[in-house]
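# Pasted the sequence and its predicted model underneath.
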Amino acid sequence: MNSIPYYSACTSILVGKSASLDGSIMIGRNEDAKSAWPKHLRVHPKKQFQTSQWFQSNDNGFKMPLPQIRYQYEATPEWTAKYGLFEEDGFNEFGVAMSATESTYANPTVLGYDPLVPDGIGEEAMVTVVLPYVKTARQAAKRLGTIIEQFGTCESNGILFADRHEAWYMDTGSGHHWVAIKIPDDCYAVVSNQMAVQKIDFNDPDNYMWSKGLQSFVDVNHLNPALDGSFNFRNIFGTHSQSDTYYNTPRVWYGQKMFNPEVEQRPDSQEMPMLRTPAHKISIDDAQAFLSSHFQETPFDPIGSGSNADKKKYRPISLAKTQESHILQLRPNLPQAIGNIHWLAMGVAAQSTYVPFLSGFNTVPDEYQVGGAQYDPKSAYWIFKLVGVLVDPHYPQLGELLKQTQEELSIRYRQLILDADRRCHGMSHSELVTLANEVSTNAAKLALNRYQQLTARLVAESTDLSPLNYKQDLNL
């Protein structure tokens, strides 16, 4: 078993195509666990094996057979596989997007009847055993669900899937039971370490999926507290604890405050819905702003002007323990290799930048393939992380320099993408791959160079901010 506890505490967003500004489907998440634990970016090429394939976890011994054809996919694994792979997020060659996982908690009553399985599948394995073997988002959810039913799971999680037609969110609620819901095209969802799926319509398999025997499991064990007999997965399998009130629900509140400011809710409400129709169409910039937010314009912003008690009251969305943040955007009416974008912010999203990797890319910059637990100036993770470390002690003085850099890069990324959109029409697949590599590499190099320049300026600016300082009369 893992000798270093891996406390994943993520925040997720899903946006339907009619709820987005440009018709995109978007799924995204902050991967939160440790404050100095680098991630890499990797593309696994398609491979046909001649012998039987097996996956075995370095974390808990989970083991299962795999197909002999592994399709190309990208992922963001840990810098070390010693405690598990944690590949977390990416696209495969069929344009299926997956993000795993949003850690959640099942209540003790349910676990008494269907305990978690110590050597069942966990977060670290899910992308690896699902994403390379599916052709649609629905297939991906079904494959993972089948694995959980057969082998069990060692933890409860929320998992995000998407393709160009639909987005799905799955909750695992016990050792072998799960549900999944298709996100309505005109809705969005924000999720924060709580089971999210609410009412299930067992007469609507087009929009819901569930584990075999789920209804009978709940009925036989008298687990449903609803007076009207409705089936609310969150209420049956989830928790409503004090930890939820201070750690989880405020993040949902803030996301819904951003996208539905007209709705009056309390940060500690346990009754907020999973799905809402936004008051305005959600852009990729809006989704990035949510995942990089920390309760701005409220008393609860840790770097705001609220009281000390308020600033520490709720757990923020973007925080020091974010290893990477990603949004997988599926843009319509463009070739998949250019239209699908893996926006990747290494380190803390509030202090980093979302670099666009067009999903046809198969060449990864060297800086995204290196970096360990100790600072490495050649590592993308550490290049972005260092800026945050320098800004942290002096946000009032240095925060504006960071903001200017982020905004400048956002503008430059958009110009690179628009240029690719204009050039891609009529290209062959190999030409699209070349273009995707060109744009992705240029965006990554631009970000790395600009952050290294920012680091140099921050160091210079910081020299006069030492507590060992004194304002003196220069005439003396």
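Right, received. Where do you want to start?
# CA only for contacts and neighbour counts going forward, please
Will do.
# contact partners of stretch 314-324?
With contact meaning CA atoms under 8 Å, 6 or more residues apart in numbering, stretch 314-324 is reached by 11, 30-39, 246-248, 250-251, 290-295, 300-302, 344-350.
# Span of that stretch from start to end?
21 Å (CA to CA, to the nearest Å).
# And for stretch 332-343?
Stretch 332-343: ends 16 Å apart by CA to CA.
# List the buried residues for stretch 190-210?
Residues 190-198, 200, 207-210 are the ones in stretch 190-210 that count as buried (16 or more other CA atoms under 10 Å).
# on that earlier part again, now, which of the contacts of stretch 314-324 lie within helices?
Among the contacts of stretch 314-324, the residues falling in helices (DSSP state H) are 250-251, 290-291.
# For residue 135, state which of these is nearest.
Of all those, residue 291 has the smallest distance to residue 135: 27.7 Å, by CA to CA.
# what about the closest one, how many residues close to it?
28 (other CA atoms under 10 Å).
# try residue 425
Neighbours of residue 425 (other CA under 10 Å): 11.
# Same question for residue 129.
Per other CA under 10 Å, the neighbour tally for residue 129 reads 22.
# what's it in contact with, if anything?
With contact set as CA under 8 Å, 6+ apart, residue 129 has these partners: 55, 66.
# And residue 449, how far from residue 443?
For residue 449, the distance to residue 443 - CA to CA - is 10 Å.
# Run through the strands of the stretch 251-400 of the chain in chain order.
275-276, 322-330, 340-346, 355-358 (DSSP state E, counting those that start in this stretch).
# Presented hereafter is structure B, for comparison with structure A:
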Amino acid sequence: MKKAECTTILVGKNATIDGSAMIARSEDGGREIIPEGFELITPEKQPKHYESVISHQKIDDADLAEKPLRYTSAPDVSGESGIWGAAGINSENVAMTATETITTNARIQGIDPLLVHGGLGEEDFVTLTLPYIHSALDGVKRIGYLLEKYGTYEMNGMAFADHDEVWYLETIGGHHWIARRIPDDAYVVAPNRLNIDEFHFGKDGFLTDDALEDLIKEYHLNPDREGYNMRHIFGSSTIKDAHYNNPRAWFVHNYFDPEFGGKPSDQDQPFICHANRKISIEDICFVESSHYQDTPFDPYGDQGTPEQKKTFRPIALNRNFETHILQVRNDVPEEIAGVQWLCFGPNTFNSFVPFYTNVNDTPASFQTGPKFDLNKIFWLNKLTAQLGDTNFKVYGELENDFEQKSLAQCHFIQHETDKKVAGLSGKEAEDLLTEANQKMADQVYDNTIELLGNMVNEGHNLATLKFDLLD
């Protein structure tokens, strides 16, 4: 089971509307439906001994702390190919998302090949990292240590956030890595390519393994006359990038700043960018749900030709299985600082829910099972999406009303809960936040059932198999 279709968005604390750090990613897959769940991993549930399912890589017990932190996780519920924890926030309000599958080139693969036997991959990183770190920078260093010691069999990007910092890390070959701190006033959009461009060895805000700079010089890997651009050195610039990756970044850039301009296929779109306004949760919800609206490339639009509508891969598509926005808030007490906005299924037809992470359980409707079950929001969202996709002009407005209603209701519950938890701590706070999460989950589930009913009513007369003497 491979997930290689994600879109990551990172926002520094001074670039957001409320001063929180945000890291987001849509977790996409292939033709097979991959049910995703939402779980709370307490210290007693964390593995004491670890072996990867895919690579059979064993982790030394010394690399698993005796006292791991509690954390949230969005795993694949089948477990057949490992845990694939995807994203979460730990009890010290450190957030992690992993991974964004990225590109590489033959030059580095000929020097430090991806592992054929052993090594770590996407199935492992959250489980082996999030319960052991106390800051975003800790996350970078922990991953760097694991990559250098155990290696990897795939190219991946991952991100970390705490109250003050957002970091993005990319793997290079089988054992090397680079990481860059996102400036507080900036945002990043990272599709399925190697994304870090400008890089300064030894400068604050830039980290890598100790051997990488010498490796670049020894093997003459730098094509630029001056400086280091890691995308030029280790990444790709292919026809696939021009149609599959770059257009997603282009759309987000132009949404955050209409003067960005450029062309969808541009290969050198910058990694670090600045919006023309402060970015909100709703902004990220929109771009993670986007499909080139108001352009000729929108599969649902009426501007382009049939060929244009199939030219570029959109962010939202049928293979979105789970999407999250990990928010570390700075204007509230520690007990409520961590919020995992979460939705399941294709992003154009669902709604994010802002779950507190300082809890003692997750809502039952988000604890997905592997079999089709309309009591679980994952499967309910898959159903509404597949029905909605048959006629977006008819069903799209119904979905938009549903999403606006759901977000507003969740915001209201969150505001009320923030007030109620003031002065509480420990189990008392956890119980209140767990109750609030359940209330939001129930509200969105009920809204989704209502949406499905409205779609059935609206679509009743659209059936092809019908006959009326008045027709």
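Happy to help now that I have it. Note that the structure is predicted; figures quoted are calculated from it, not measured.
# could the ones in helices among the contacts of stretch 314-324 of the first structure go into CSV alongside distance to residue 21 of the first structure?
As requested, these are exported to CSV (distance: CA to CA, whole Å):
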residue, distance to residue 21 of the first structure
250, 25
251, 23
290, 15
291, 17
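# Go through the buried residues of stretch 190-210 of the first structure and name the one nearest residue 255 of the first structure.
Once CA to CA is applied, the member of those that ends up nearest residue 255 of the first structure is residue 190, at 6.4 Å.
# Is it correct that the closest one falls within a strand?
Yes - the assignment for residue 190 of the first structure by DSSP: H, G, I helix; E, B strand; the rest coil puts it in a strand.
# OK, contacts around it?
11-14, 252, 255-256, 274-275.
# Name the nearest of those residues relative to residue 285 of the first structure.
Out of the contacts of residue 190 of the first structure, the member with the shortest distance to residue 285 of the first structure (by CA to CA) is residue 13, at 12.8 Å.
# Please say which position in the second structure that closest one maps to.
In the second structure, the residue paired with residue 13 of the first structure is residue 9, using TM-score structural alignment.
# Let me know the secondary structure of its match.
Three-state call for residue 9 of the second structure (three-state DSSP): strand.
# tell me the angle the biggest helix by length in the first structure makes with strand 340-346.
Scanning the first structure for the helix with the most residues, using DSSP H, yields helix 429-462. If you take axes from the mean of the first three to the mean of the last three CA atoms, to 10 degrees, helix 429-462 of the first structure sits at 20 degrees to strand 340-346.
# Against residue 279 of the first structure, how distant is residue 110 of the first structure?
37 Å.
# between the two, which one's more packed in?
Set residue 110 of the first structure next to residue 279 and count neighbours by other CA under 10 Å: residue 110 wins out with 20 against 14.
# Just tell me the aligned range of the helix or strand containing that one in the second structure.
Element membership of residue 110 of the first structure [criterion: DSSP states H and E] is helix 108-113. Helix 108-113 of the first structure corresponds to residues 106-111 of the second structure when matched by TM-score structural alignment.
# Same check on stretch 275-295 of the first structure?
Counting by TM-score structural alignment, stretch 275-295 of the first structure lines up with residues 272-292 of the second structure.
# Quick check: buried residues in that stretch?
272-275, 278-281, 284-292.
# now the closest residue to residue 105 of the first structure other than its chain neighbours: how far from residue 285 of the first structure?
Using CA to CA, 6 or more residues apart in numbering and skipping the chain neighbours, the partner closest in space to residue 105 of the first structure is residue 156 (5.8 Å). Residue 156 of the first structure sits 30 Å away from residue 285 of the first structure, going by CA to CA.
# okay if I get the strands of the stretch 251-400 of the first structure as TSV plus distance to residue 389 of the first structure?
Below are the strands of the stretch 251-400 of the first structure laid out as TSV (distance: least, CA to CA, whole Å):
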stretch	distance to residue 389 of the first structure
strand 275-276	36
strand 322-330	13
strand 340-346	14
strand 355-358	20
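# between those, which gets nearest to residue 60 of the first structure?
Using CA to CA, the strands of the stretch 251-400 of the first structure put strand 322-330 closest to residue 60 of the first structure, at 21.9 Å.
# according to the alignment, that closest one goes to what range in the second structure?
Using TM-score structural alignment, strand 322-330 of the first structure corresponds to residues 320-328 of the second structure.
# what about that stretch, how far off from the first structure?
Following superposition, stretch 320-328 of the second structure is found to deviate from the first structure by 0.6 Å on average (mean CA distance after the TM-score superposition for the first structure).
# Buried residues, that stretch. List them.
Across stretch 320-328 of the second structure, burial judged by 16+ other CA under 10 Å covers 320-328.
# Among the residues you listed, which one sits closest to residue 95 of the second structure?
Using CA to CA, residue 326 is the member of those that sits closest to residue 95 of the second structure, with 6.4 Å.
# Which residue in the second structure aligns with residue 60 of the first structure?
In the second structure, residue 60 of the first structure lands on residue 55 (TM-score structural alignment).
# Distance-wise, check its match relative to residue 83 of the second structure.
For residue 55 of the second structure relative to residue 83 of the second structure (CA to CA), the value is 13 Å.
# Quick check, residue 163 of the first structure in contact with residue 92.
No - if you go by CA atoms under 8 Å, residue 163 of the first structure and residue 92 don't touch, sitting 10.1 Å apart.
# any idea where the strands of the stretch 101-250 of the first structure begin and end?
Ranges of strands in the stretch 101-250 of the first structure, per DSSP E, counting those that start in this stretch, are 157-162, 167-172, 178-182, 188-191, 208-210.
# Around residue 165 of the first structure, count how many other residues there are.
Neighbour count for residue 165 of the first structure, taken as other CA under 10 Å: 15.
# wouldn't residue 342 of the second structure be in contact with residue 327 here?
No - using CA under 8 Å, residue 342 of the second structure makes no contact with residue 327, being 10.8 Å away.
# how much space is there between residue 362 of the first structure and residue 423 of the first structure?
Remark: distance between residue 362 of the first structure and residue 423 of the first structure (CA to CA) = 19 Å.
# Which parts of the stretch 251-400 of the first structure are helices?
Using DSSP state H, counting those that start in this stretch, the helices of the stretch 251-400 of the first structure run over 284-291, 308-311, 336-339, 380-391, 395-423.
# The stretch 101-250 of the second structure now?
106-109, 125-129, 136-150, 212-218, 230-234, 239-240, 246-256.
# and residue 230 of the second structure, what pairs with it in the first structure?
Aligned counterpart of residue 230 of the second structure in the first structure: residue 233 (TM-score structural alignment).
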